[in-house]
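Engineer: I'd like to go over a predicted model; first the sequence, then the structure.
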Amino acid sequence: MGLRFPWFGLTLIFAAVFPLILTMILFLGPLYLHYMDGVFRLYLEPRYWSNSIRNYVWVRNHIVAPFSEELIFRATMLPFLVPAFGVGWSIFLCPLFFGVAHFHHMIERVIRGQAEVADALKQTVFQICYTTVFGAYSAFLFTRTGKQEWKCRW
């Protein structure tokens, strides 16, 4: 994150710990949403984890989807946005696409009868907010690696 603490040679530890803490704070959004929905207690049951790993939908939602989102929104989209808009604007533009891509959850909640339109909209706006913040954080970390070329290759 650009923070340097040369005390006692602990620079590597601080470089690893601060991003980890920030990432954990950002994941409080989905955990809070699950707590408000009443599903958080399921995470404490061992049977939930043993059944989930065998469920293809769960594997898609919790393993495949995050991997593909990172591939699409960071590794593919960001290198195209940076030459056109610059690093600063791209860090904030790319996550907007990332956040809006989760809008389909509102439609699913309403169609399945899980929530009224107003409640589904509130939940979806909250989800878009924290996915956009997480997307900006991920885009920032991606651009800070310095291992990519920001030239458009068309």
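Structural biologist: It's in.

Engineer: going by C-alpha atoms from here, please, whenever you check contacts or count neighbours.
Structural biologist: Noted.

Engineer: got a list of what Phe134 touches?
Structural biologist: By C-alpha atoms under 8 Å, 6 or more residues apart in numbering, the contact set of Phe134 is Thr23, Leu26, Pro95.

Engineer: in what helix or strand does the first one lie?
Structural biologist: By that I understand Thr23. Element membership for Thr23 (DSSP states H and E) is helix 11-26.

Engineer: next secondary structure after that helix?
Structural biologist: Following helix 11-26 in sequence, per DSSP H and E, is helix 28-37.

Engineer: list the buried residues in that following helix.
Structural biologist: For helix 28-37, the neighbour count (16 or more other C-alpha atoms under 10 Å) marks Gly29 as buried.

Engineer: which neighbouring elements make contact with that helix?
Structural biologist: helix 117-144 (3 or more C-alpha pairs under 8 Å, 6 or more residues apart in numbering; DSSP states H and E).

Engineer: what angle sits between the helix holding Thr23 and helix 117-144?
Structural biologist: 170 degrees (axes from the mean of the first three to the mean of the last three C-alpha atoms, to 10 degrees).

Engineer: how about the contacts of Phe134 in CSV, adding distance to Phe142 and neighbour count?
Structural biologist: Formatted as CSV, the contacts of Phe134 follow (distance: C-alpha to C-alpha, whole Å; neighbours: other C-alpha atoms under 10 Å):
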residue, distance to Phe142, neighbour count
Thr23, 14, 14
Leu26, 16, 16
Pro95, 12, 25
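
Engineer: and the residue nearest the centre of the chain?
Structural biologist: Phe134 (4.5 Å; C-alpha atoms, centre = their mean).

Engineer: now do it against Phe140, distance only.
Structural biologist: 10 Å (C-alpha to C-alpha, to the nearest Å).

Engineer: do Phe18 as well
Structural biologist: With C-alpha to C-alpha as the criterion, Phe18 and Phe140 are 14 Å apart.

Engineer: those two: which has the busier surroundings?
Structural biologist: Phe140 (18 against 13; other C-alpha atoms under 10 Å).

Engineer: wait, what's in contact with that one?
Structural biologist: If you count contacts by C-alpha under 8 Å, 6+ apart, then Phe140 has Ile91 around it.

Engineer: putting a second one here so we can go through both:
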Amino acid sequence: MAPMGGFYSPSSTLLISTAFTTAYVSSIYLFPASRVSSVSSRLVAPSTPSSTSSTHAPIPPTAIPRDRNSPSVIRARLLAVTIVSCLACLSIRSLLQRYPPSLIHPPASTLLGLDLPTSATKLFNLLTYPLGLTASLFLGSLYVAFLDGSLLPGQRGFRWRKMKDQFTSLQGIRNYIVGPWTEELVFRSAIISISALGGWYKKQLVFLTPLYFGIAHVHHAYEVYIGHGRTKQALVNGVLGSAFQFAYTTLFGWYAAFLFVRTGSILPSILVHTFCNWWGLPPIVDALRVYPEKKIPILASYVLGIATFSYGLFRWTEPRLFGGSWYWN
């Protein structure tokens, strides 16, 4: 895809993308109920040891401590990010109304990756090929889960009820439903759209736009600092944790952006986001400790998974499988 150009300057593109990122992050602190707070256990002692009057009773903590997993925090944040993601997509539509649809730029729904496939086959491909590609990268994790007996129905550790509870709990709704949907709509659909309108090439869309996604997770350092008592150690832990989170969210962002640009749809990015949140980081160290007798099969499964992923990265994301991609053509 050649850069479009002529729509938005580099500075305008940067400003709008930064505004999307800032709006998403700041929205989760918008409501008082959405903000984390540290434990406050200080009590004010009575004025005299012998006093039992209610006028001298200990003053209770000034606030109930909350972390990001507190129900009130989750509910408030889910509402906030849902509103922001909808507004981000609507803003792209509004910006495009200044220019009539043409061969130079498609309708907003196409830019945002919201067009539905034109056939059942293309929809099937859209749901299975990217997810299968992602699963191949997690082959080692899948094998370890099989050894644990928790991968397949009928194994000793597999419980449908447990899986259902994980998805339907507040944390599950955040991690596997609302989180992936809203983050992909903002950091893939909206930001890649405006970057394309600014004339960015494919490589720039894939490798540069995810930096906004990584930066958007830096605020977790503040949450760790607040939640762990505002100590020096809490600050160190927060900074180190956020640095690591920035690295792997940016890495994932490269992959999600690649899928978006290759398929022309936001659905694969959302699906693999949910999949990756479900499986987390590969437990290779713990697996080798728990199953030392399976060292070779475990290592082999990880190597085979990486090889399969590398083999299928372009083959299983071929745009023609999904009806073509405006971004890749």
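Structural biologist: Good, I have the coordinates. Please read all numbers here as calculations on a predicted model, not as lab measurements.

Engineer: returning to that earlier point: for the helix holding Thr23 of structure 1, buried residues please.
Structural biologist: Phe14, Leu26.

Engineer: so what does that helix touch, helix or strand wise?
Structural biologist: helix 117-144.

Engineer: in structure 2, what stretch matches the helix it packs on?
Structural biologist: Taking TM-score structural alignment as the measure, structure 2 aligns residues 235-262 with helix 117-144 of structure 1.

Engineer: which parts of that stretch are buried?
Structural biologist: 235, 237-239, 241-243, 245-247, 249-262.

Engineer: with structure 1 overlaid, report how far it is off on average.
Structural biologist: Its aligned residues in structure 1 lie a mean 0.8 Å from stretch 235-262 of structure 2 after superposition (mean C-alpha distance after the TM-score superposition for structure 1).

Engineer: what's the burial count for Trp160 of structure 2?
Structural biologist: Count around Trp160 of structure 2 with other C-alpha under 10 Å applied: 10.

Engineer: next one: the one 10 residues further on
Structural biologist: Leu170 of structure 2 sits with 17 neighbouring residues when counted by other C-alpha under 10 Å.

Engineer: surely it and Val73 touch.
Structural biologist: No - counting by C-alpha atoms under 8 Å, Leu170 of structure 2 stays clear of Val73, with 10.2 Å between them.

Engineer: His220 of structure 2 matches what in structure 1?
Structural biologist: Checking TM-score structural alignment: His220 of structure 2 goes with His105.

Engineer: mind listing what Leu81 of structure 1 touches?
Structural biologist: Applying C-alpha under 8 Å, 6+ apart, the residues near Leu81 of structure 1 are Ser90, Cys94.

Engineer: trace it over to structure 2, please.
Structural biologist: That one, Leu81 of structure 1, aligns with Ser195 by TM-score structural alignment.

Engineer: helix or strand for its match, which one?
Structural biologist: helix 191-197.

Engineer: which residues are contacting the next helix-or-strand element following that helix?
Structural biologist: Per DSSP H and E, the first helix or strand lying C-terminal to helix 191-197 of structure 2 is helix 202-207. Applying C-alpha under 8 Å, 6+ apart, the external contacts of helix 202-207 of structure 2 come out as Met1, Ile192, Ser195, Ala196, Trp254, Tyr255, Ala257, Phe258, Val261, Tyr327, Trp328.

Engineer: closest to Ile296 of structure 2 among these?
Structural biologist: Tyr255 (28.3 Å; C-alpha to C-alpha).

Engineer: setting aside sequence neighbours, what's the nearest residue to that closest one?
Structural biologist: Val206 (7.7 Å; C-alpha to C-alpha, 6 or more residues apart in numbering).

Engineer: how many neighbours does the equivalent of that neighbour over in structure 1 have?
Structural biologist: If you follow Val206 of structure 2 across to structure 1 using TM-score structural alignment, you land on Ile91. Neighbour count for Ile91 of structure 1, taken as other C-alpha under 10 Å: 24.

Engineer: before we move on, what about the one 3 residues further on?
Structural biologist: In terms of burial, Cys94 of structure 1 registers 21 neighbours under the definition other C-alpha under 10 Å.

Engineer: could you pull out the buried residues of the helix or strand containing it?
Structural biologist: Here Cys94 of structure 1 sits within helix 78-100, counting by DSSP H and E. Residues of helix 78-100 of structure 1 classed as buried: 78-82, 87, 90-100 (neighbour count, 16+ other C-alpha under 10 Å).

Engineer: does Tyr48 of structure 1 sit in a helix, a strand or a coil?
Structural biologist: Tyr48 of structure 1 falls in the helix class when you classify it by DSSP: H, G, I helix; E, B strand; the rest coil.

Engineer: which one is Ser17 of structure 2 nearest to, not counting chain neighbours?
Structural biologist: Per C-alpha to C-alpha, 6+ apart, closest to Ser17 of structure 2 is Ile191, 5.5 Å.
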